[in-house]
Each structure stands twice: as structure tokens, then as C-alpha cells.
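> the following block contains a protein sequence and its predicted model.
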Amino acid sequence: MAEIAEDTDALGLPAEAEGNLEGWLFPSTYTFNPDVEPAEMLSTMVSTTIKMLDKYDVAEEDRERILTIASLVEKEAKKDEDRPMIAGVIMNRLDIDMMLQFDSTVKYIAPSEGVWTSEEDRLIDSPYNTYMYTGLPPTPIAAPGEASIEAAVNPADHDYTYFVTVNLETGETAYATNLEDHLANVEILNQWVAENQSSDDEE
């Protein structure tokens, strides 16, 4: 399978992906014949992603960027209603050259248990470390579904530059326009964690 995945031209992977399948294998339920070749399966997933991007009129030169933003939304959002909101936060931060500081990008290069990354993880020198580098990571970090792609194409219009999930069970997310309000929201999360679970538990 690894060798097949490396022949990305045969899978129909667009040139803008630069040979990286990450983000281009659309997550869905597929029905294949028992004797289907792995290359056909991967090719179908890639073509489904392209069809989805075309559905939302994403220009070829913007596909990789939209998929990258959508992949961040996919990893960060707990509820569909938050996807366009979080996409809006991403856009607002990019517009003012503010670091994204997403644990999800750090976990992409340093997978770990639990909700948060460690200080050691956040010191890893990698273009995927959005605590260290401004802007988007160089590629998608996950395979986004349609809701995340739509959110990346049509982000909510607001002034928020911060968000945090304040209830890890319900996925309730709070937004803020400044650090002071954000830290108050983080304290709500800390209180929820103290009352409900260890900080080392999974979301």
C-alpha cells in the first residue's frame, strides 16, 4: 500500500498537492468490490475530494490552502456549528500575522495522549509547529469532511481571535477578542476539568 500511495500521479493527485496525500483522501463510506485494487480505492478518495472542492468553487491554486484550513477546523471543532466560527478565528489570525498556536498541529508532528501538548512538544522546531511559526502549516494535517471544507470556504465573519472548548463532554466552545477574556474562558475549562476528569484524559 505504501508503494501505491507514493505513485500519486497514478492516483490522480493534483499537482498543487506536491505529491502529499495528506488531506486529499476524503473521509466517507465507500462501497468497493471485494477484488478492488488499493490504487482504485485511493484514487476514488482523491477524486471525491476534488469533486467536493469543485462543489464549493475552490480554484485550483487555492485547493491546498483551503484543505489545510479545513483540516485545522476538522481537528479543532467539536460541533458543526463551531466550524465556520473557528475558520473565522483562523482567518482573523492570519490577517494580522498572529500565530495560530494550535495544539492539533503540534500533535501532528508529536502525537501524544490527552487534550493538551507539553511545553517540550511546543518547542519542537518544525514548520507544523504553529506555536513557533506564523501562518498555516505547510500541508493539511488531517482529511477534512464537507462541513469543514465549507467552513474554510465560507468562514464566519466576526472579530474573534481566540477560542477554547470549555466543556470537553458537550464540545461547548467559547470565543474572545482579547487575551484577558480568553484566559477567563480557559479558567472555565480548567474548572470543568477539575470537576470532571484528569487533564491527562482524552477528549
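That came through, no problem. Numbering: from 1, shown residues only.

> going forward, measure contacts and count neighbours with C-alpha atoms only.
OK.

> where does F163 land in three-state SS?
Three-state assignment for F163 (DSSP: H, G, I helix; E, B strand; the rest coil): strand.

> quote the end-to-end distance of stretch 52-66.
11 Å (CA to CA, to the nearest Å).

> could you do stretch 54-67 as well?
Start-to-end, stretch 54-67 (CA to CA) is 12 Å.

> also stretch 92-106?
End-to-end span of stretch 92-106 (CA to CA): 20 Å.

> show me what counts as buried in stretch 186-198.
Burial within stretch 186-198, assessed by neighbour count using 16 or more other CA atoms under 10 Å, is assigned to V186, I188, L189, W192, V193.

> try this one side by side with the last:
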Amino acid sequence: MDSPLRIIGFYWTLPVPWRGFTRLPGGIDEAAAASRSIRYQRERVWRWAKDEGGQVVAEEAFLETRADRGTSAILPEVERLLAKAEAMGATLAVVNFAESFHWRPHASLWGRLQAAPRVMALDPVPVLIDGQIFDPVTHFRAWGEMAAAHTALKPKAKAEMAARIRRMKDTGASYAEIAKALNAEGVTTPGGKPWRADNLRKLLAAL
């Protein structure tokens, strides 16, 4: 009897700094809980593995370095997983969003995988997650619209934040004290980062 197909699942996503999503937890379960995109890709790979009578033997998740595109930063991880697949006699399974929907193209990733053996590119078809159909096209389109709305609001948000900082300065608070107060409230910079004295100064100087 032939051994079952051995599968390594590889899932990636983009950071969303304006929502404070700038890192993935270390464990794959935690990464899938933190990112719907990672959760979707994981479900897609596991369902394909089940259909093929295969076994998922390893999984890795990767968070890109840019919020707006895939980069070559992913390549060291890809090379490591390709070597692992070769050593284990496994297939590296990756969802190719751009192939079917021209969404989230990743030239660095697929430029490398297209020339590699032991790779399965999966179409991003909708799957059932927690009793509901998850359609990646609808999901990413909604995120794109929210990102566009956030970008449009940035000048207004910066002006409002600058006005608040100036009011706090007028009470005698230092930049360090203002940064500490804003961070304690969970208020981030327009780019989703913690406040520091230097970026407070830069915000005021830019307006």
C-alpha cells in the first residue's frame, strides 16, 4: 500500500499597522486565531489534504514586512520549507490568491515556487469555517475598502491628534508623559505604532 501524501502547509499574510496587527504569534494555532487570512489558508490546505487522502506533517505561517505588497523577505522561509519538503518527501501546499482572482499577487513567492518541485498551488475557493462560508475575494475586498477609508481619514486623524497633543502640552505635560498617557489608553500613531516623544514631535512639526 502506498504511503499517504505528506504535506507541508505554508500560509502568509500582510500586516495591518493601522489595526495594530504587526506580528504573528509563534504557534500555528495562535497565528490562525490572530489572522483570518492564515485561518482560511490553513483550512484550505487541510481540506485539500483530506480530499487527497494526505497528511499534513508540518505548517508554517509568515507575516510580510510591507502592508501593501509581498516582498523578497519571504524567500529565506520559502527556501527553508522547500529543503524541508525535499528531505521529508513532502509537498509544499500554498494558496495562490492571484492565480484565480488576481488578488494579492506575490511575484517573489511565485517566481520561486513556479520553478520548484514538490509544490502544490491551490486555488482560493470559498470554504466553510465555523459554520459559515468564507469567501477570500469578499474578505480581501472588504479589507481593501477599509484600508482605503483609513487612508482617506489619515489627514483628519493626524490633525485631531495634533490638536490633542497641543492641548496636553498646554497643561504642562512633557512629550514623554503624553506618549505614556496615549499608550496607556491604547491610542496608536496613524501608522499603528506606539507613541514616543520623538514621533509626537515629528507629528506636530509636519502639520
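On my side now, so go ahead. Remember, it's a predicted structure, so these values are computed and weren't measured experimentally.

> what value does the TM-score take for this pair?
For this chain pair, the superposition-based TM-score is 0.26 by TM-score structural alignment, normalised by the length of the first structure; 86 aligned residues with a CA RMSD of 5.6 Å.

> picking up where we left off before, which of the buried residues of stretch 186-198 of the first structure fall within helices?
Members of those lying in helices (criterion: DSSP state H): V186, I188, L189, W192, V193.

> which helices and strands does the longest helix seen in the second structure pack with?
The helix spanning the most residues in the second structure, taking DSSP H as the definition, is helix 136-170. Where contact means 3 or more CA pairs under 8 Å, 6 or more residues apart in numbering; DSSP states H and E, helix 136-170 of the second structure is packed against helix 175-185, helix 197-206.

> try it again at 7 Å.
Taking 3 or more CA pairs under 7 Å, 6 or more residues apart in numbering; DSSP states H and E as contact, there are no helices or strands that helix 136-170 of the second structure lies on.

> pull out the buried positions in that helix.
So, applying 16+ other CA under 10 Å, buried residues of helix 136-170 of the second structure: P136, V137, A147, K158, M161, A162, I165, M168.

> could you do stretch 89-98 of the first structure as well?
Within stretch 89-98 of the first structure, the residues that count as buried by 16+ other CA under 10 Å are V89, I90, M91, N92, R93, L94, M98.

> which strand or helix spans the fourth one?
Secondary structure assignment for N92 of the first structure, by DSSP states H and E: helix 83-95.

> doesn't L179 make contact with V164 of the first structure?
No: V164 of the first structure lies out of contact with L179 (CA atoms under 7 Å); the separation is 11.7 Å.

> more neighbours: these two, which one.
A count of neighbours by other CA atoms under 10 Å puts V164 above the other of V164 of the first structure and L179, at 21 against 11.

> distance of that one from L53 of the first structure?
Per CA to CA, V164 of the first structure is found 28 Å from L53 of the first structure.

> for A194 of the first structure, same thing?
42 Å.

> also E76 of the first structure?
E76 of the first structure is 20 Å from L53 of the first structure, by CA to CA.

> now do the same contact list for W110 of the second structure.
Contact analysis of W110 of the second structure by CA atoms under 7 Å, 6 or more residues apart in numbering lists nothing.

> alright, calling it a day.
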